[in-house]
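sequence first, predicted coordinates after that:
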Amino acid sequence: MGTYEQSLSSAVQHDEIEAMMQTKGISLTESIRIAFSTLLANKMRSLLTALGVIIGVAAVVALLAIGRGAQEEIAESITINGANLLTVRSGSLSSGGFGSDGGKSRSLIMKDVQALQDSARNPSVINVSPEYSSFGSIVAGAQNTSSMVTGVTPVYQDVRNAQLNSGEFISDSHVKSSTSVAVLGARVAATLFGTSDPIGQSIRIEGLSFKVIGVLKLKGGSTFGSLDDAILVPLTTAQTKLFGARDPYTGKPSLSSITVQARDEQSIRQAAQEIALTIREEHRLPLEGGADDFSVDNQQDLINTLTESRRTMTIYLGAIATISLIVGGIGIMNIMLVSVRERTREIGLRKAIGARERDILTQFLIEALTLSTAGGLIGLTLGVLIAVVANETGQSRASVSMSSVVLAVGFAMAIGLFFGIEPARRAAKLDPIEALRAD
């Protein structure tokens, strides 16, 4: 008799056999107690057997939590940024950023903005915000950081719903005179100045001195770049003093993008068509069938793209997690088959004193179910911890839902039942006489 069988005999046989002699069968409660006694008799083997289930459930819970967090973040982004915004950028996605003449794509310039502001040509458009953005190094005293620096005009405040916490926003006079002033997002202001009031203080952007005139309210959201981390300067200051951006065709200051506000969410598609037609006319491109040297994206398109990419990643990683669960199930089946072989005499003895086939079948199924459920609960705990760590470290937003908990643990239990059927069936079909003769 092996070590495992000896441990089992001392922990199980005496009380259970006596109970069976009294009841001519095994109750569900007794089967559960026997299952726990059996698994606890060999803790390390039970843990290693359940390892695949633990890893699979942890992965499923963590992935579903991260996917759910991403969806919540996307929904917040729609609310924060506005669902009726479109972004025009130079370079065509379909033509690889090259114009129809084979040269480099033409940049966006203020003439394009003025054309888009023409309500006769673009009746679905209510606001147009020209912008130039680039990453820059920021220094304030002993503090330094890198952040997105965006050149804007006063209309940006309305289009982006950029509310001030203190100070003032960029004005037309600042834009006309290319003044070196800046408005800080709430988070970057806290990074540079802590609890001190930034208004009136000086910062250096790419080595140039700027006076802080305003701080935005904390807005939240990070899917497409949060205003909390932005530094806003007058558009002309960004174009001429900071980045020197010019259109290669006209030599005029260029724009990195134009944000367009449609009348409402229902006008998005119509506004996109009007914008595309207007820019084609301004750039002297074919109105139909030609390659564009610009792109028009709306929030929903960007959101759909991001959602689809995250969904694809979740499916692939979920498949890996499922494979891990199946491998864990195979491990449970193998160890239960070994258990049946080691406990052949015990099974024969129980059948000899009155245990029915369904009693043996039930006992071994419960053992497999107990093993997989224990693994599922440990995996659930590990998955939740991963989600908590992801949230705390800011690596990813994760939100654990009750449905994901039920799905993961339920799947683990199903794995245990499915892969426990064959060992349980073999144990139940053993001939008691042959079993008692086994060594």
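All right, it came through fine.

rest of the way, CA atoms for contacts and neighbours
Noted.

from M148, how far out is V128?
Distance, V128 to M148, by CA to CA, to the nearest Å: 20 Å.

more neighbours, these two?
Of the pair V128 and M148, V128 is the one with more neighbours under other CA atoms under 10 Å, namely 24 against 18.

list the contacts of that one.
Contact analysis of V128 by CA atoms under 8 Å, 6 or more residues apart in numbering lists V113, L116, Q117, V155, V159, I258, T259, V260, Q261.

touching, the fourth one and E131? I think so.
No: taking contacts as CA atoms under 8 Å, V155 lies outside contact range of E131: 10.4 Å.

could you work out the end-to-end span of stretch 233-241 for me?
One end of stretch 233-241 sits 11 Å from the other (CA to CA).

return the set of buried residues in it.
In terms of neighbour count (16 or more other CA atoms under 10 Å), stretch 233-241 has its buried residues at V233, P234, L235, T236, T237, A238, Q239.

and what of stretch 414-429?
The neighbour-count check on stretch 414-429 (16+ other CA under 10 Å) flags 414-425, 427-428 as buried.

stretch 32-52 now?
32-41, 46-47, 49-52.

of V155 and E131, which one has the most company?
Between V155 and E131, E131 has the larger neighbour count (other CA under 10 Å), namely 25 against 16.

here's the one I want to compare it with:
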Amino acid sequence: MNVPLLILLPFKSLLRNKTRSFLTMLGMVIGIASVIAMVAIGEGASRLVESQVRSLGSNMILITPAAIQQSGVSLGSGSRMNLTPEDAEAIRRSVPGVKAVSPVVQARGQLIYGDRNWAPQSIRGEGEDYLAVKDWDIVEGAFFGADDVLAARKVCVIGSTVAENLFEDESPVGKNLRIQNMPFRVLGVLGRKGSSPGGEDQDDVVIVPWTTAKRVLRGSRFNNLDVVLVSSTEEGNIPEVEKDVTDLLRDRHRLGSDQDEDFRTLSMNEMLEASTRTTRIMTTLLACIASISLIVGGVGIMNIMLVSVTERTREIGLRMAVGARRTDILRQFLSEGVLIALIGGLLGMTLGGASTQLVRVLFHWPIFVSPEAVLLAFGSSSLVGVFFGFYPSFRASRLDPIAALRNE
């Protein structure tokens, strides 16, 4: 049987039973559309998480005090008070590959400007190198310097959310706002960062010198830090820098070889890998669930083709009687199964693409339809057509011509 005839005959067969052909394809349409949509939504979520993690700061290592254990019960991360400004300075001076270091002291308070007030998600005391650690830009004004940190001056830099809610259309730079009812001069406004992986608004923040946060806002007499942020010069040397920082702090804290660290380190690479691994697993699970529809669609193709073989028994016998070989019958029916699957696959890809765009518009969810997902869907529909169409085709090719012609 020549190729044009191999394509023409299945088309004619499908057109003779339009409704049945469409209903047979429907399982494939739903299956392929589900796979495309699930993979696109999952991949979009993965990229969103990746961008959010990277927005925390590229090449960054987070150092926090470890938890104290009492009677086998953890008092929570940061319950120790063993990270000091001297530790931060030692890391800056002694660890090769370190780009910048910022001590961190957390504070809380209400912001007041004129007759407006605002409770930011975060008031943070940071070092003068904070912007370099976080890869953050100033869009208006300037950041505070080493002199401001040394003198514990009442100056601050605010995020865009704080600027919009407190100052509305005014320029905040040079204005005084009150934190815990104490005046702070606004030096600058940070560029937009968006949400963190935890869903927090990173722009709803006030940054002050860490010395100011410690002495003025917290009134603390202890020489401890809440966190130390370290940025490496390049992404490739993060593991080496993290190891050197760990060795340095173990030495400074006089920890023996059999003692656990009294601090914890977490690199953005580790956080990114964990987040990406989670989203990949979820994407794979969603795709596997959606693939069940493909199997259902394939079973539907096989059932309809078995019915078709029974209905066309005399046609098969007649074709064999005039010279058609068993392989010709096999190819004819197999091509019908593949054609149903391919048309269903193409319609499914169209429906899947449209549904992902609908999700993007209605729910503002990031969508990414990769070429690999499209090729996978197209290949899957072809394989389903071959796999589930083979048995009915083989059964048709094994019919006895004489018995087939005798069939009513």
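Cool, the structure landed. Just so we're clear, the structure is a prediction, and the values are computed from it rather than from any experiment.

fetch the TM-score of the aligned pair.
TM-score of the superposed chains, computed with TM-score structural alignment, normalised by the length of the second structure, equals 0.78; 402 aligned residues with a CA RMSD of 4.2 Å.

next helix or strand past the biggest strand by length in the first structure?
For the first structure, the strand with the greatest residue count under DSSP state E is strand 125-140. Scanning forward in sequence from strand 125-140 of the first structure by DSSP states H and E, the next helix or strand is strand 143-152.

quick check: that following strand compared with the second structure, mean distance?
Its aligned residues in the second structure lie a mean 5.8 Å from strand 143-152 of the first structure after superposition (mean CA distance after the TM-score superposition for the first structure).

hmm, who's touching that strand?
129-139, 170, 188, 191-193, 229-239.

buried residues of the longest strand of the first structure, list them for me.
Buried residues in strand 125-140 of the first structure, counted by 16+ other CA under 10 Å: 125-133, 136, 138-140.

just the ones in helices from the buried residues of stretch 32-52 of the first structure, please.
Among these, the ones falling in helices (DSSP state H) are 32-40, 46-47, 49-52.

how many residues are close by K175 of the second structure?
Neighbours around K175 of the second structure, by other CA under 10 Å: 15.

distance of it relative to L249 of the second structure?
K175 of the second structure is 41 Å from L249 of the second structure, where distance means CA to CA.

is it possible to get TSV of the buried residues of stretch 414-429 of the first structure that adds secondary structure?
Output for those, formatted as TSV (DSSP: H, G, I helix; E, B strand; the rest coil):
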residue	secondary structure
A414	helix
I415	helix
G416	helix
L417	helix
F418	helix
F419	helix
G420	helix
I421	helix
E422	helix
P423	helix
A424	helix
R425	helix
A427	helix
A428	helix
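
now distance to I330 of the first structure too, for those, in a markdown table please.
Formatted as a markdown table, those follow (distance: CA to CA, whole Å):
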| residue | distance to I330 of the first structure |
| --- | --- |
| A414 | 13 |
| I415 | 9 |
| G416 | 9 |
| L417 | 11 |
| F418 | 10 |
| F419 | 6 |
| G420 | 9 |
| I421 | 12 |
| E422 | 11 |
| P423 | 11 |
| A424 | 14 |
| R425 | 16 |
| A427 | 17 |
| A428 | 20 |
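
residues contacting stretch 266-275 of the second structure, please?
Stretch 266-275 of the second structure has contacts (CA under 8 Å, 6+ apart) with 46, 49-50, 53-54, 56-63, 238, 242.

of those residues, grab the buried ones for PyMOL.
Buried subset of the contacts of stretch 266-275 of the second structure, written as a PyMOL selection, criterion 16+ other CA under 10 Å:
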select buried, resi 46+49+50+53+54+56+57+58+59+60+61+63+238+242
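
among the contacts of stretch 266-275 of the second structure, which lie within strands?
If you go by DSSP E, the contacts of stretch 266-275 of the second structure have M60, I61, L62, I63 in strands.

list the contacts of the first one.
In this case it means M60 of the second structure. Counting by CA under 8 Å, 6+ apart, M60 of the second structure touches V133, K134, L229, V230, S231, S232, I238, S267, M268.

neighbours of the counterpart of the third one in the first structure, just the number please.
When the first structure is aligned by TM-score structural alignment, L229 of the second structure is paired with T259. Taking other CA under 10 Å as the neighbour definition, T259 of the first structure ends up with a count of 22.

wait, is T259 of the first structure part of a strand?
Yes: judged by three-state DSSP, T259 of the first structure forms part of a strand.

would you map the helices across the second structure?
Taking DSSP H as the criterion, the second structure carries its helices at 3-16, 18-55, 85-94, 130-134, 146-151, 160-166, 210-212, 238-252, 268-311, 313-321, 326-363, 371-397, 401-406.

please identify the deepest-packed of those.
For the helices of the second structure, the largest average neighbour count (mean count of other CA atoms under 10 Å) is found in helix 210-212, namely a mean of 26.

re the thing from before, closest one to R319 of the second structure out of the ones in strands among the contacts of stretch 266-275 of the second structure, please.
Among these, M60 lies closest to R319 of the second structure (CA to CA), at 73.0 Å.

quick one: map the closest one onto the first structure.
The alignment partner of M60 of the second structure in the first structure, by TM-score structural alignment, is L85.

before we move on, what about Y130 of the second structure?
Looks like Y130 of the second structure aligns to Y156 there (TM-score structural alignment).

ok, the nearest residue to Q357 of the second structure once chain neighbours are set aside to V386 of the second structure distance?
Nearest non-adjacent residue to Q357 of the second structure, counting by CA to CA, 6 or more residues apart in numbering: I367, 7.5 Å away. Going from I367 of the second structure to V386 of the second structure by CA to CA gives 31 Å.

with S171 of the second structure instead?
Taking CA to CA as the measure, S171 of the second structure falls 67 Å from V386 of the second structure.

counterpart of Q357 of the second structure over in the first structure?
Per TM-score structural alignment, Q357 of the second structure is aligned with V388.

how near is the closest residue to G221 of the first structure other than its chain neighbours to A83 of the first structure?
Nearest residue to G221 of the first structure in three dimensions, chain neighbours excluded: S77, at 5.8 Å (CA to CA, 6+ apart). According to CA to CA, S77 of the first structure and A83 of the first structure sit 9 Å apart.

can you check H14 of the first structure too?
71 Å.

one more: F193 of the first structure?
F193 of the first structure is 33 Å from A83 of the first structure, by CA to CA.

kindly report the same for G251 of the first structure.
Distance check for G251 of the first structure against A83 of the first structure: by CA to CA, it reads 34 Å.
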